[in-house]
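S.K.: sequence-free structure coming up:
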């Protein structure tokens, strides 16, 4: 960024937070509960996939990466959000704002690309089952994950660079967290080219994956219609939640992006709800829909819990026997001391 302090504020201020009085502690407690739930649920899925060798398959690896992205995005948003709920002033330093901006933007991109890769994996598994193992090799999985990670970095890197180099004539952000577009709107110079480019990339980044996912699941539904009821039930159990959550995510993301170009004072509440929706709902739903909903992952988790329970009972049993042995030894010692 340029060194002129009049054009590069050292901090930004969030203007959408209100003084909720004692209610701030209720909102803080609920937000903290949501954050802990997100961390716990996604961490369970990640550890289950990493520690259980039977889950080292493409579908479960993609689910693990999706849960890792939920941990990544939540950690980039919630700590600062929790501080703002309890604070009377809502300022954020320039470096911290740009860090939060990068994390939240790339989290959104990773969510889109990973869900698209998962749709392709299901398409090959259901529509081309005989070629699945030849197509979804370790090298292919690594290539798909690399593309899923690199594309958001490239797509948002341009706007991140522009936001960090543009001269700014203000420091008030009408959002609950730092975003690239909200900072670009503070620019002292014209940004018509950036606006047009951002709209084009937004349409491509949202509707291209959505179109691909709709196409793959249409093909899957056609295959399921000609298959047995058992196969159809298993396929729909895996695919239907995916298409519903992915469609909802794309629509809410595009609406939030579109509203960012309008005066947020007119749609302040709606804009805040949309921002919270794609930052909070997916990290909660992902472990349930893509993790616990699958019997293989659920079986591993329950098996671990049963093993831990049995191990705990074994430790308690051994401890009880050892204590009884010590009591008998002490009694024998006291009996000998009487003589």
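M.R.: Yep, that arrived. Only a predicted model underlies this, so the values are computations on that prediction, with no experimental measurement involved. Residues are numbered from 1 along each chain as shown.
S.K.: Only C-alpha atoms from now on, for both contacts and neighbour counts.
M.R.: Noted.
S.K.: To what extent is residue 234 buried, counted in neighbours?
M.R.: 12 (other C-alpha atoms under 10 Å).
S.K.: May I have the residues that are in contact with residue 104?
M.R.: Neighbouring residues of residue 104 by C-alpha atoms under 8 Å, 6 or more residues apart in numbering: 73, 76-77, 179.
S.K.: Generate a markdown table for those residues, with neighbour count and distance to residue 49 as supplementary columns.
M.R.: As requested, these are exported to a markdown table (neighbours: other C-alpha atoms under 10 Å; distance: C-alpha to C-alpha, whole Å):
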| residue | neighbour count | distance to residue 49 |
| --- | --- | --- |
| 73 | 23 | 20 |
| 76 | 19 | 23 |
| 77 | 20 | 25 |
| 179 | 22 | 33 |
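S.K.: alright, now check it against this:
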């Protein structure tokens, strides 16, 4: 069998002059995602009052949004002006690794944030002991290690496959389409996606659900003011989880749909930036200081 050294992404049609409009639109969207998430990271990094477990975990989520977008958009943009739409096998595997790992990190990060809210609301007096800075960074490290290991255990068998075709009918390297191109379908292919779903989606969703059920039970017995605080801090996470859940329902066969790579990275900085009062206030203070510095420089000149 002839060795396959590259795959052809066949979903790129000949759109003529429209490719320029598509290129600018996609580039603008990618840059917008990067800028929006970076602003939130900078605001949290600069303001010491935001150096709390919840905001550190949020920083990690924003970093992952940038990573997940970078796993898709640069290749997408580079293929816009390509005539062959070829991607080498190693690059294809690298993209697949990045996309699935960051997808797992997304779910696991939201599970870590749900656990943080559970401790803050249900065990407030023990919060500073349980969720200290060192443990938060250890939790983030575990999220990334768990996600990468989940990918390797689920899909590493693909790296050893021999391929009898190289046409992928998609705009990115989808694992299911890659498996279909193999000369012999391994038994691993039928259980790999089930294993990944259990490890990277079902387990995190179960932890998120358990956390919020316990939070709801505690909120029923607390004061109206505490209920409002709980709703304020939990709403962004519930929106994020709901968005991911809806995306998976509509794209069950493709666990990493384009929908999630387009909407979720942009949704995160806005729902947290606008809904969490501390971040809103910190951003306003930062902008006010920049205006003051600009005015001072203008007076000096």
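M.R.: Cool, got the structure. All values reported here derive from a predicted model rather than from experimental measurement.
S.K.: Drop the TM-score for these two in here.
M.R.: For these two chains in superposition, a TM-score of 0.93 is obtained (TM-score structural alignment, normalised by the length of the second structure); 301 aligned residues with a C-alpha RMSD of 1.9 Å.
S.K.: Out of the contacts of residue 104 of the first structure, which is nearest to residue 221 of the first structure?
M.R.: Using C-alpha to C-alpha, residue 73 comes nearest to residue 221 of the first structure of the contacts of residue 104 of the first structure, at 32.2 Å.
S.K.: so what's the closest one up against?
M.R.: By C-alpha under 8 Å, 6+ apart, the residues touching residue 73 of the first structure are 103-104, 107, 279.
S.K.: ok, back up a step: can you tell me which of the contacts of residue 104 of the first structure is nearest residue 305 of the first structure?
M.R.: residue 73 (27.7 Å).
S.K.: In the second structure, what residue corresponds to that closest one?
M.R.: Using TM-score structural alignment as the criterion, residue 73 of the first structure maps onto residue 68 of the second structure.
S.K.: quick one: secondary structure of residue 92 of the first structure?
M.R.: strand (DSSP: H, G, I helix; E, B strand; the rest coil).
S.K.: what are the ranges of the helices in the second structure?
M.R.: 18-46, 53-70, 73-80, 89-122, 127-130, 133-155, 175-180, 188-197, 203-220, 224-250, 258-275, 277-300 (DSSP state H).
S.K.: Could you tell me where the first one falls in the first structure?
M.R.: What that stands for is helix 18-46 of the second structure. Under TM-score structural alignment, the match for helix 18-46 of the second structure is residues 23-51.
S.K.: which parts of that stretch are buried?
M.R.: For stretch 23-51 of the first structure, a neighbour-count test (16 or more other C-alpha atoms under 10 Å) marks 24, 28, 31-32, 34-35, 38-39, 41-46, 48-49 as buried.
S.K.: Between those residues, which sits nearest residue 162 of the first structure?
M.R.: Nearest to residue 162 of the first structure among the buried residues of stretch 23-51 of the first structure is residue 35, at 31.4 Å by C-alpha to C-alpha.
S.K.: can you pull the contacts of the closest one?
M.R.: So residue 35 of the first structure contacts 74, 78 (C-alpha under 8 Å, 6+ apart).
S.K.: Look at the alignment partner in the second structure of residue 249 of the first structure and say how many residues are nearby.
M.R.: Using TM-score structural alignment to pair residues, one finds that residue 249 of the first structure aligns to residue 244 in the second structure. Residues near residue 244 of the second structure, counting by other C-alpha under 10 Å, number 19.
S.K.: what's the answer for residue 82 of the second structure, then?
M.R.: With other C-alpha under 10 Å as criterion, residue 82 of the second structure counts 10.
S.K.: and the helix or strand containing residue 330 of the first structure, what does it pack onto?
M.R.: Per DSSP states H and E, residue 330 of the first structure falls inside helix 295-338. Using 3 or more C-alpha pairs under 8 Å, 6 or more residues apart in numbering; DSSP states H and E, the elements in contact with helix 295-338 of the first structure are helix 23-51.
S.K.: Mean deviation, the helix it packs on versus the second structure?
M.R.: In the superposition against the second structure, helix 23-51 of the first structure averages 1.3 Å from its aligned positions (mean C-alpha distance after the TM-score superposition for the first structure).
S.K.: so how far is residue 148 of the first structure from residue 62 of the first structure?
M.R.: For residue 62 of the first structure, the distance to residue 148 of the first structure equals 10 Å [C-alpha to C-alpha, to the nearest Å].
S.K.: which residues do the two both contact?
M.R.: Residues touching both residue 62 of the first structure and residue 148 (C-alpha under 8 Å, 6+ apart): 114, 117.
S.K.: Identify the residues contacting the alignment partner in the second structure of residue 131 of the first structure.
M.R.: Counting by TM-score structural alignment, residue 131 of the first structure lines up with residue 126 in the second structure. Residues near residue 126 of the second structure by C-alpha under 8 Å, 6+ apart: residue 119.
S.K.: Which residue in the first structure aligns with residue 102 of the second structure?
M.R.: Match for residue 102 of the second structure (TM-score structural alignment): residue 107.
S.K.: actually residue 216 of the second structure, not the one I wrote
M.R.: For residue 216 of the second structure, the residue aligned by TM-score structural alignment is residue 221.
S.K.: Over in the second structure, see which of the contacts of residue 104 of the first structure survive.
M.R.: Retained in the second structure: 73, 76-77, out of those (criterion both residues aligned by TM-score structural alignment, their matches' C-alpha atoms under 8 Å).
S.K.: count of residues packed around the counterpart of residue 211 of the first structure in the second structure?
M.R.: Here residue 211 of the first structure is matched to residue 206 in the second structure, going by TM-score structural alignment. Using other C-alpha under 10 Å, residue 206 of the second structure has 11 neighbouring residues.
S.K.: ditto for residue 325 of the first structure
M.R.: 12.
S.K.: what does it align to in the second structure?
M.R.: Taking TM-score structural alignment, residue 325 of the first structure has no aligned residue in the second structure.
S.K.: now the residue lying closest to residue 102 of the second structure once chain neighbours are set aside: how far from residue 261 of the second structure?
M.R.: Spatial nearest neighbour of residue 102 of the second structure, excluding adjacent residues (C-alpha to C-alpha, 6 or more residues apart in numbering): residue 68 at 5.5 Å. According to C-alpha to C-alpha, residue 68 of the second structure and residue 261 of the second structure sit 7 Å apart.
S.K.: same check, this time on residue 31 of the second structure
M.R.: 14 Å.
S.K.: thought residue 273 of the second structure was touching residue 279?
M.R.: Yes - Residue 273 of the second structure lies in contact with residue 279 (C-alpha atoms under 8 Å); the separation is 5.9 Å.
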